[in-house]
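Undergrad: show me the folded form of this:
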Amino acid sequence: YKNYPRMKREYLDAMQSESITAMEMEEARQQALAEGHAEGLAKGHAEGLKEGERQKALETARKMTAENCERSLILKVTGITEEDLDSLS
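TA: So this is what the prediction gives:
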C-alpha cells in the first residue's frame, strides 16, 4: 500500500488524459463538420449562380430567336452552345 498514492495519481492522470483526448477529438469532429457545411454551402451557392446565369442566357436566346436574330449573333451574345440553341427550337 506504500505506492497507493502514486498509483492513484497515475490513474487519475491517465483518466484526465483520456478525457482531454476525447474532448479534443469531439472538438476536431465539430470543426470538421462546420468546415464541411460551410464548404458545401459555398459550393451550392456557386453552382446556383452558375445555373441562374445559364438560364438567363437561354432565356435571352429564346427572345433573340423569336426576334429572328442571326444564329451566330445569338451564340456570340449569349455564350450558349449550338446544342443548347438547337434544343430551344
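
Undergrad: alpha carbons only for contacts and neighbour counts from here, please
TA: Noted.

Undergrad: so which elements touch the longest helix along the chain?
TA: Taking DSSP state H as the assignment, the helix of the chain that covers the most residues is helix 4-66. In terms of contacts (3 or more CA pairs under 8 Å, 6 or more residues apart in numbering; DSSP states H and E), helix 4-66 is packed against helix 71-78, helix 82-88.

Undergrad: could you also give me the structure for this second sequence? I'd like to compare it with the first:
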Amino acid sequence: MTATDLHCDMRGRIYLVGAGAWCADFLTLRAGAVLKVASFILYDDLIDSSILDRCDAECIYVGKRNESVTTLDRIGSMISYSRLR
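TA: Coordinates of the predicted model:
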C-alpha cells in the first residue's frame, strides 16, 4: 500500500495511534504511514517530538499537564471539526 492509497482510504476517518511513551522507536510502520498523510494530529505530552517533526499535518496539543487542560468535550469538538474538513 502506498501513501497515496492510504490517503484515499483515510478521507473522513479517524485513527487512534499509540506512539509509545516518549520513544519514536515504538511507532509501527502503519502508524507512521497514517501520520504521514494525516490532515490533523491531536497529541499529548507522551509523544516523542521527533514524530511530530516528520508530519505535515496541523498538530494540535490536547494534553492535560501544567496549566494547559483540554477537556474531553473540547477534544470531541476538535475531532468533529477535523472530520468536516
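
Undergrad: so what number do they get for TM-score?
TA: Laid over one another, the chains give 0.26 as their TM-score (TM-score structural alignment, normalised by the length of structure 2), with 36 aligned residues with a CA RMSD of 3.4 Å.

Undergrad: sorry, back to before: just how off-centre is the longest helix of structure 1 within its chain?
TA: Here the centre of mass of C-alpha atoms in helix 4-66 of structure 1, compared against the chain's by CA atoms, centre = their mean, to the nearest Å, lies 9 Å away.

Undergrad: that older thread, select, out of the helices and strands packed on helix 4-66 of structure 1, the one closest to residue 26 of structure 1.
TA: With distances scored as CA to CA, the stretch of the helices and strands packed on helix 4-66 of structure 1 nearest to residue 26 of structure 1 is helix 82-88 (48.7 Å).

Undergrad: neighbouring contacts of the closest one?
TA: 58, 61-62, 75 (CA atoms under 8 Å, 6 or more residues apart in numbering).

Undergrad: for the helix or strand hosting residue 36 of structure 2, buried residues please.
TA: Take DSSP states H and E as the rule and residue 36 of structure 2 turns out to sit in helix 29-37. Buried residues in helix 29-37 of structure 2, counted by 16 or more other CA atoms under 10 Å: 32-37.

Undergrad: show me where structure 2 has strands.
TA: With DSSP state E as the criterion, structure 2 has strands at 40-43, 58-61.

Undergrad: burial check on residue 45 of structure 1, number of neighbours?
TA: Residue 45 of structure 1 has 12 neighbours, counted by other CA atoms under 10 Å.

Undergrad: from residue 5 of structure 1, how far out is it?
TA: Residue 45 of structure 1 sits 59 Å away from residue 5 of structure 1, taking CA to CA, to the nearest Å as the criterion.

Undergrad: okay, now residue 40 of structure 2: neighbour count?
TA: 19.

Undergrad: could you point out the longest helix of structure 2?
TA: Ranking each helix of structure 2 by length (DSSP H) puts helix 72-84 first.

Undergrad: centroid-nearest residue for structure 1?
TA: When structure 1 is reduced to its mean C-alpha position, the nearest residue by CA atoms, centre = their mean turns out to be residue 40, at 2.1 Å.
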